[in-house]
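In: Sequence and computational prediction follow.
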Amino acid sequence: MLRLISLLLAFSVSHLAHADDVQVAVAANFTAPMKDIAALFEQETGHKVLTSFGSTGKFYAQIQHGAPFDILLAADDETPARLEKEGTAVPHTRFTYAIGKLVLWSALPALVDDKGAVLKNGTFTHLSIANPKLAPYGAAAVEVLQKLDLYSALEPKLVQGENIAQTHQFVVSGAAPLGFVAMSQVFEGGKLKSGSAWVVPAAMYTPIRQDAVVLLPGKGKRAVDAFVKYLKGDKARAVIRSYGYAL
C-alpha cells in the first residue's frame, strides 16, 4: 500500500512539474464555451488556462503593442491571417475553431418573433449591436439591416456595444429592448435560455468564421501545443456545438 501511495505521489509531482500556463485572448462571443473547455482542459492536463475576453479589434491592437498572449481565439478569420502576415503569429498555426451564428434577441418573452418582423414594425426605442468596426458580429448585424433595407430607418435607434458581451448586457439590463447577439450567448443545448429570438438565416450575412492562431510568445510551449490539440478534439468540439456554433 505504501509503495502504491508513493507511486501515486511521484506521478502527481511529475504531472505538476510538467504543467504550465497558457494565456489565451478570447473573442467575447466565445466566453461561455471557453470557460467550459478551459475547465475540462485543466482537469485533464494539469495545465492552467489564463483567459482574457474582449473584442477582436482591441486584442489585435494589444498584440501589436506586445501583449504576451500565447493564443488568439478571434471572432473572425481576417485578424489571425493579418497577424500571420505581419509576423506576430506563428506561420501555419491558423485554423477555424467555430462558425458563429447571429441572433436577434430580447429578454422579453414576446417581443421578437421567429421571422424578425419586429424590425420592420419599429415599435422599440433602441436596438443594440456590437461596434461593426471592432466586432464581426456587429458588422454582420449591419449587413442584415442593409439587406432588409432598414439600416437608414433604424440607424438613429442603434446603441453600440464595445464588443458582443457589452451588446448582450445592454439588452439584459433593458438599456435596449432587443439586439443582435451571438447565438452562444442566449442558446444552450440547442434551446433558447430565456426571452424571445429570431435566428437570422445564415444567407443574410457573410459567414462568421472564427479562427484561432498561435502567437509568437506561445511558440514551442508544451501547454500551448496541448491546448491547440485539445481545442481541435472531440470533447471541445462537443462543447462548441452545444452553444450553437457550426463546425
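Out: The structure has been received and is ready for your questions.
In: going forward, measure contacts between C-alpha atoms and count neighbours the same way
Out: Will do.
In: ok, now how distant is the residue nearest to the spatial centre of the chain from residue 132?
Out: Geometric centre of the chain, nearest residue: residue 30, 2.3 Å, by Cα atoms, centre = their mean. Look at residue 30 and residue 132: by Cα to Cα, to the nearest Å, they are 17 Å apart.
In: Residue 143 belongs to a strand?
Out: No - counting by DSSP: H, G, I helix; E, B strand; the rest coil, residue 143 is not part of a strand but helix.
In: How about it: what's its closest non-neighbour residue?
Out: Leaving out its chain neighbours, the residue that sits closest to residue 143 by Cα to Cα, 6 or more residues apart in numbering is residue 205, at 5.9 Å.
In: putting a second one here so we can go through both:
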Amino acid sequence: MPRLRPLLLAFSLAAPGTVCAEEAQIAVAANFTAPMKAIIARFEDDTGHSVKVSFGSTGKLYAQIQNGAPFEALLAADQRRPELLEEEGVGVPGSRFTYAIGSLVLWSADAEKVEDGPALLESGDFNKLSIANPKLAPYGEASVQTLEALGVEQAIEPKLVMGENIAQAYQFVDTGNADIGFVALSQVMQGGEIVKGSGWIVPGEMHAPIRQDAVILESGKDNPAVTELFAYLQGEKAKAIIHDFGYETE
C-alpha cells in the first residue's frame, strides 16, 4: 500500500476516505484517556485512518518501548521520557511537541468531602489518600511535591495508597477504597466543571509544571496515520476537546 507524501497531508485531511487508510499504534499516558478517546473518534471520522491505543503510566510505556513494544508514537505525561527517546535514537527528531499542560486536583467521590483541600489534608480527617506511583507517573510525582509544599507528607504517609498509574489512583477513590486522592483534573472535569464529587484544584506553583509531550517513534515516521494524527493534535478541533477536559495548550 503506497504511503502518502507530506505534500498530500492537507488533501488527506480535507478529503477523508479518498486516500488509502492506515492504522496508527500509539501509547498514551493514562491521565489523557478520556480526551484521547474523544479525539480519536473525531480523527477517524475526519481522515478515514484508524488508531489503536494502549493507555498506561508513562514510565511503564517508556519501558515497553525500550523493550520493543510495537508502538509508533508516545503521548507522555511528562517531557523527560520523550526527550530520552529522542536522545536514544528511538524518537524522530523534530516531531516532539507539548500537546497538553495538565492540572492536579485533590478529589473525592463525596460531593461534600473536599471544601478546603489544604485544611483537609492537615486535619487527617480521611481514611486513605490515593496517589499514582511517583516513580512511574508524573502526576504522582506532582502529588508528592504538593504534599511536601504543604508540609504534611510525613503525617500522611501511613494513609497513602498508591496506584500504578493515575487511572488506578482515580479508581481507588471512585470505588470508595480511599476517601480522597490526587488525580488528573481531566478525569473529573468536562465542559469546564467538575462533574462528579468534590475537588480542590492544586495551584500550579505547588508542583513542577505537568507539561505533556508527544513524540513520533522511528517505527511510525513513514506512517501517514501517525503524522496526520500529530498534525490533528495541534489543530483547533483537538485543542477544543483538550481544553474541555481541563488542560491548557500552547
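Out: Ah, there it is. None of the values given here were measured: they were computed from a predicted structure.
In: Number of residues surrounding the aligned residue in the second structure for the residue nearest to residue 143 of the first structure?
Out: If you follow residue 205 of the first structure across to the second structure using TM-score structural alignment, you land on residue 207. Look at residue 207 of the second structure: counted by other Cα atoms under 10 Å, it has 20 neighbours.
In: on average, how far is the longest helix along the second structure from the matching bit in the first structure?
Out: The residue-count maximum for a helix in the second structure (DSSP state H) belongs to helix 33-47. Here the mean offset of helix 33-47 of the second structure against the first structure after fitting is 0.3 Å, by mean Cα distance after the TM-score superposition for the first structure.
In: which helices and strands does that helix pack with?
Out: With contacts taken as 3 or more Cα pairs under 8 Å, 6 or more residues apart in numbering; DSSP states H and E, helix 33-47 of the second structure sits against helix 9-14, strand 50-56, helix 185-188, helix 224-233, helix 236-244.
In: what's the matching range in the first structure for the last one?
Out: Same thing as helix 236-244 of the second structure. The aligned range for helix 236-244 of the second structure in the first structure is 234-242, by TM-score structural alignment.
In: residues making contact with that stretch?
Out: The contact list for stretch 234-242 of the first structure, computed with Cα atoms under 8 Å, 6 or more residues apart in numbering, reads 33, 36-37, 98, 188-190, 230-231, 246-247.
In: Dump those into JSON lines; add neighbour count as well.
Out: Converted to JSON lines, those look like this (neighbours: other Cα atoms under 10 Å):
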{"residue": "33", "neighbour count": "22"}
{"residue": "36", "neighbour count": "13"}
{"residue": "37", "neighbour count": "21"}
{"residue": "98", "neighbour count": "23"}
{"residue": "188", "neighbour count": "17"}
{"residue": "189", "neighbour count": "12"}
{"residue": "190", "neighbour count": "14"}
{"residue": "230", "neighbour count": "19"}
{"residue": "231", "neighbour count": "19"}
{"residue": "246", "neighbour count": "15"}
{"residue": "247", "neighbour count": "14"}
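In: Show me which of the residues you listed is closest to residue 3 of the first structure.
Out: residue 230 (33.1 Å; Cα to Cα).
In: Of the helices and strands packed on helix 33-47 of the second structure, which stretch is the most buried?
Out: Sort those by mean neighbour count, taking mean count of other Cα atoms under 10 Å, and helix 185-188 sits at the top with a mean of 24.
In: average gap between it and the first structure?
Out: Following the fit onto the first structure, the mean deviation recorded for helix 185-188 of the second structure is 0.2 Å by mean Cα distance after the TM-score superposition for the first structure.
In: So which bit of the first structure is that helix matched to?
Out: With TM-score structural alignment applied, helix 185-188 of the second structure matches the range 183-186 in the first structure.
In: and if you look at stretch 49-66 of the second structure?
Out: With TM-score structural alignment as the criterion, stretch 49-66 of the second structure aligns to 47-64.
In: Kindly check the end-to-end length of the matching stretch for me.
Out: 26 Å.
In: can you check stretch 179-194 of the second structure too?
Out: The first-to-last residue distance of stretch 179-194 of the second structure comes to 17 Å (Cα to Cα).
In: Which residues outside that stretch are in contact with it?
Out: Contacts to stretch 179-194 of the second structure, defined as Cα under 8 Å, 6+ apart, come from residues 31-32, 34-35, 102-110, 126-132, 139-140, 143, 166-167, 169-170, 172-173, 195-196, 201, 244-247.
In: got the contact list for the counterpart of residue 112 of the second structure in the first structure?
Out: Structural correspondence for residue 112 of the second structure with respect to the first structure (TM-score structural alignment): residue 110. Taking Cα under 8 Å, 6+ apart, we find residue 110 of the first structure in contact with 195-196.
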